[in-house]
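Novice: Predicted model, plus sequence, below.
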Amino acid sequence: MKQSHPHPMGDITSSEVLTDHQQELYLRLQNHCFDAPGSSIPFAAKLACEQGWSVAKSERVLSEYRRFLFLALEAGHPVSPSRAVDQAWHQHLLDTRSYWQEFCPRVLGQPVHHTPSRGGEEERQRLGECYRRTLASYRAFFGEAPPADLWPAAEGPATEAPAAVPPAAMPQAAAPRLQRRKAHRWGMLLASLVIALVLGGCKAGYQFFPFSLNGPAFLLFYGVVTVVGCLEVKRQHMRWGLKARPWGVVVIGGMWLLGVARLLHGLSLGRPVGFLIIALTFMTLILIATMFTSVWLDPKDRPDIRGDQTNGDGGASSRGCGGGGCGGGGGCGGGCGGGCGG
């Protein structure tokens, strides 16, 4: 897959605006490519898939992320990102080796820590002031206002700002989110089994289900569960990319094994199994498609090539300090987000 190229941050390299040190930092940020070496999925595509953005918007956010890091080191005060920029920062921090051992020492020249909010009304107000100062420094350094869709203006008192750290980034919020996902998955599977049981006419006290079902009923059960597995595979591929191995593949594989067992069971009893051979043929093709290729996935739904299908601005609802935390350079004291990286 073609690697994405870093987007320029703007034309501010004039010596009348920046010192030599700042120009060098600016150019290092501008020339840095966030794509991991050897990765088949560009960083921008991963970010777009994670946030539900288009790749074009993701590239714009990365450009603003570069500007934010420049301000973190050169603004002379604690800075706070917008919600969208903070999402890019979080995605970058996931590759800890790349961020701490390569990016910080080679590009930034020093570590820049992401410090989450401590919470509380006083902290919200400090983050609001920090965010307003960040916007002011943005205008001073870059000679233009930040894009409003990626850097929402701090309207009203800072106490109106949302929580400084997105719920997905907080341990106490991440666990319930994971539990909801698991509940959703098991709920879908159980619902499909119940539907299949009802439609298939399974009766308690009969032979072990689903071997007790006749040919048409077994095919109905087989088809319902398989369709649910296929839909889950497609949903996970659309969200996480074509390298995802979602639980739906396990469901489809399990149904394939069940079909083989039913075939052997039918042969041992001398029953006709022609319908099952046909079903297993289709199931084998489906299993191969879900495990080794994605030809069945509509290209326009692929997160790495789809167009602008944003489901809402990642930072449009942010007021005050969205995303929270402060990046900070040397000499940065306490302030927003409980301090900065030195």
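Specialist: Yes, it's here.

Novice: only C-alpha atoms for contact and neighbour calcs from this point on.
Specialist: Will do.

Novice: Give me the most central residue, the protein.
Specialist: What sits nearest the mean C-alpha location of the chain, by Cα atoms, centre = their mean, is residue 50, with 1.9 Å.

Novice: how much space is there between it and residue 84?
Specialist: 12 Å (Cα to Cα, to the nearest Å).

Novice: still on that earlier bit, can you give me every residue that contacts the residue nearest to the centre of the chain?
Specialist: 239-240 (Cα atoms under 8 Å, 6 or more residues apart in numbering).

Novice: now the helix or strand hosting it: how far from the chain's centre is it?
Specialist: Assessed by DSSP states H and E, residue 50 sits inside helix 43-51. Chain-centre distance of helix 43-51: 6 Å, with Cα atoms, centre = their mean, to the nearest Å.

Novice: So which bits of it are buried?
Specialist: 43-49, 51 (16 or more other Cα atoms under 10 Å).

Novice: Out of these, which is nearest to residue 279?
Specialist: Nearest to residue 279 among the buried residues of helix 43-51, counting by Cα to Cα, is residue 49 at 34.2 Å.

Novice: From residue 74, how far off is the closest one?
Specialist: As for residue 49, its distance to residue 74 is 31 Å (criterion: Cα to Cα).

Novice: OK, contacts around residue 219?
Specialist: 276, 279.

Novice: take the one below as the second:
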Amino acid sequence: MQFFSTNELKDQYDDLVAPLMSYTNDAVLKRYAEDHKCSMEEAERVFTAWKQFAVTAHFMKGRKTVSRTVDDMWHTFLLHSRSYADFCDRYLQGYFLHHEPTSDEKSPENYVSTREFAEGLFAEIDDSIWPKATPGLARCLSGGDCRIDRPTRCRAGS
């Protein structure tokens, strides 16, 4: 796995990371908050984690796997397809970040390597949104009960 040093990321920070991380989309946030029965502040935290994933996916080679919460936000953003396509064009240098489920996408190893890469890129990531590897992680990634891994997450129907 290839990690970028702080200096390499800093070289691209002003051009890519800073503008991307400052991006917001009220329609996406509102839809997520409504669908997942949470506050706008919580939706903003999850959207920040998704943007961290977008940066991670842009720089990391190989398969990437996200937490269920980040994936839920990704699904919400994809519903706003014009905004999503515009985001990718403007903030990911024209790279369209496809969402393609695969047979091994729920692999805890892929998730752990994605999370580690994100930690290497950002000073801090939200452990409640990007849970650390725990015995329940595989069940959480496969769509099961995540409450043991992230007890404060809002979920539809909770």
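Specialist: Here it is on my side, so go on. No experiment lies behind these values; they were computed from the predicted model shown.

Novice: hmm, back to that, in a markdown table: the buried residues of helix 43-51 of structure 1, plus distance to residue 108 of structure 1.
Specialist: Formatted as a markdown table, these follow (distance: Cα to Cα, whole Å):
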| residue | distance to residue 108 of structure 1 |
| --- | --- |
| 43 | 19 |
| 44 | 20 |
| 45 | 24 |
| 46 | 23 |
| 47 | 21 |
| 48 | 24 |
| 49 | 27 |
| 51 | 26 |
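
Novice: Check the residues you listed and tell me the two furthest apart.
Specialist: 43 and 51 (12.3 Å).

Novice: quick one: what's aligned to residue 82 of structure 2 in structure 1?
Specialist: Alignment of residue 82 of structure 2 against structure 1 is given by TM-score structural alignment, with residue 97 as its counterpart.

Novice: now do residue 42 of structure 2
Specialist: Under TM-score structural alignment, residue 42 of structure 2 pairs with residue 57 in structure 1.

Novice: ok, and its match, which helix or strand is that part of?
Specialist: Using DSSP H and E, residue 57 of structure 1 falls in helix 55-74.

Novice: Give me the mean distance between that helix and structure 2.
Specialist: Taken over the aligned residues, the distance from helix 55-74 of structure 1 to structure 2 averages 0.7 Å (mean Cα distance after the TM-score superposition for structure 1).

Novice: Could you identify the residue of structure 1 that aligns with residue 98 of structure 2?
Specialist: In structure 1, residue 98 of structure 2 lands on residue 113 (TM-score structural alignment).

Novice: so how far is residue 100 of structure 1 from its match?
Specialist: From residue 113 of structure 1 to residue 100 of structure 1 the distance is 9 Å (Cα to Cα).

Novice: Please apply the same query to residue 21 of structure 1.
Specialist: Taken as Cα to Cα, the span from residue 21 of structure 1 to residue 100 of structure 1 is 21 Å.

Novice: Residue 95 is in contact with residue 88 of structure 2, correct?
Specialist: Yes. Between residue 88 of structure 2 and residue 95 a contact is recorded at 5.8 Å, counting by Cα atoms under 8 Å.

Novice: Settle it for me: which of those two has more neighbours?
Specialist: residue 88 (18 against 13; other Cα atoms under 10 Å).

Novice: Look up the closest residue to the more buried one, ignoring the ones flanking it.
Specialist: Once flanking residues are discounted, residue 88 of structure 2 sits nearest to residue 96: 5.2 Å by Cα to Cα, 6 or more residues apart in numbering.

Novice: How about the contacts made by the one you found?
Specialist: 85, 88-89.

Novice: same question, residue 111 of structure 2
Specialist: Counting by Cα under 8 Å, 6+ apart, the residues that residue 111 of structure 2 touches are 64-67.

Novice: give me the number of residues near the counterpart of residue 24 of structure 1 in structure 2?
Specialist: Aligned counterpart of residue 24 of structure 1 in structure 2: residue 15 (TM-score structural alignment). Residue 15 of structure 2 has 12 neighbours, counted by other Cα under 10 Å.

Novice: If anything else comes up later, I'll come back, but that's it for now.
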